[in-house]
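[1] Structure of the sequence below:
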Amino acid sequence: MGRLNFILLIAVLASGLMLVRSAYEARRLFTAVDREQAEGRRLEADSQRLQAERHAQATNIRVEKVARERLQMRGITPAVSQQVDDQQGARATVAAAAASTGARP
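    A predicted model of the protein is given here:
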């Protein structure tokens, strides 16, 4: 009878230790899930902020302003547009435009 009691005592202690270990592991995993969910919410907020900034950067007025200031572009008028009929004419037009601006074709 003493041997059976000892075996049962060892089984109860092992069961208790396994219970404590599994509870600790569950708490650790729950904390990790909560941390990752918070990170996901933060990334979602960053994504929405960046999309709003991209939308603000891509407005027509801003694109036109950047094109005029940085790229020094101007609007198309009949005075600056040329029509080219063939490849030789296109090469001649490019060469003439390059010569007038001092750039290489």
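
[2] from here on, contacts and neighbour counts on C-alpha atoms
    Fine.

[3] any idea which element Arg28 lies in?
    helix 2-57 (DSSP states H and E).

[4] With Gly16 as the reference, measure out to the closest residue to Met73 other than its chain neighbours.
    What sits nearest to Met73 in space, not counting adjacent residues and going by CA to CA, 6 or more residues apart in numbering, is Ala67, at 5.5 Å. Distance of Ala67 to Gly16, computed by CA to CA, to the nearest Å: 73 Å.

[5] Another for comparison:
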Amino acid sequence: MTRLSIVLLAALMVSAMYLVRVQYDSRRLFTELDRAAAEAHRLETERGRLEVEKRAAATSLRVETLAKDKLAMRTVTPAVTEYVTSANALPAMASAPQAERRSP
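    Got it, this is the predicted structure:
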């Protein structure tokens, strides 16, 4: 009877140790899952902020201002438009009336 009690006691101890280990792993994995969810939320918030910044940076007024200031560009007017003709013009352009062609 004492051998059976010792075997059952050993089985109980192994089972208890296994239960403690499983609970510890469960808590650790839950903590990691919670951290991953918080990180996903932070990244989604960051993505939304960057999308707003991208839309703000792509407005036509901002692009025009940067083109004028940094690239020294100017708006197109007929006074500054140059028409370039090529010696290898398409046959359709060669037969166009003279009044429609413009040269600098």
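
[6] hmm, back to that, C-terminal to the helix holding Arg28 of structure 1, what's the next element?
    Once the chain leaves helix 2-57 of structure 1, the next helix or strand it forms, by DSSP H and E, is helix 60-69.

[7] C-terminal to that following helix, what's the next element?
    Next along from helix 60-69 of structure 1, by DSSP H and E: helix 87-101.

[8] What's the local residue count around Cys53 of structure 2?
    Just so we're on the same page, residue 53 of structure 2 is Glu rather than Cys. Using other CA atoms under 10 Å, Glu53 of structure 2 is surrounded by 11 other residues.

[9] Residue in structure 1 paired with it?
    When structure 1 is aligned by TM-score structural alignment, Glu53 of structure 2 is paired with Glu53.

[10] Next: Val80 of structure 2.
    Aligned partner of Val80 of structure 2 by TM-score structural alignment: Val80.

[11] ok, that match to Ala97 of structure 1 distance?
    Counting by CA to CA - Val80 of structure 1 and Ala97 of structure 1 are separated by 11 Å.

[12] Give me the more crowded residue out of the two.
    Ranked by neighbour count (other CA under 10 Å), Val80 of structure 1 and Ala97 place Ala97 first, with 14 against 8.

[13] And that one, what's its match in structure 2?
    Checking with TM-score structural alignment, Ala97 of structure 1 has no match.

[14] I would like the residues contacting stretch 59-74 of structure 2, please.
    Ala57 (CA atoms under 8 Å, 6 or more residues apart in numbering).

[15] For the helix holding Arg28 of structure 1, give me the average deviation versus structure 2.
    With mean CA distance after the TM-score superposition for structure 1, helix 2-57 of structure 1 departs from structure 2 by a mean of 0.5 Å once superposed.

[16] chain center to that helix, what's the gap?
    Distance of helix 2-57 of structure 1 from the chain centroid (CA atoms, centre = their mean, to the nearest Å) equals 28 Å.
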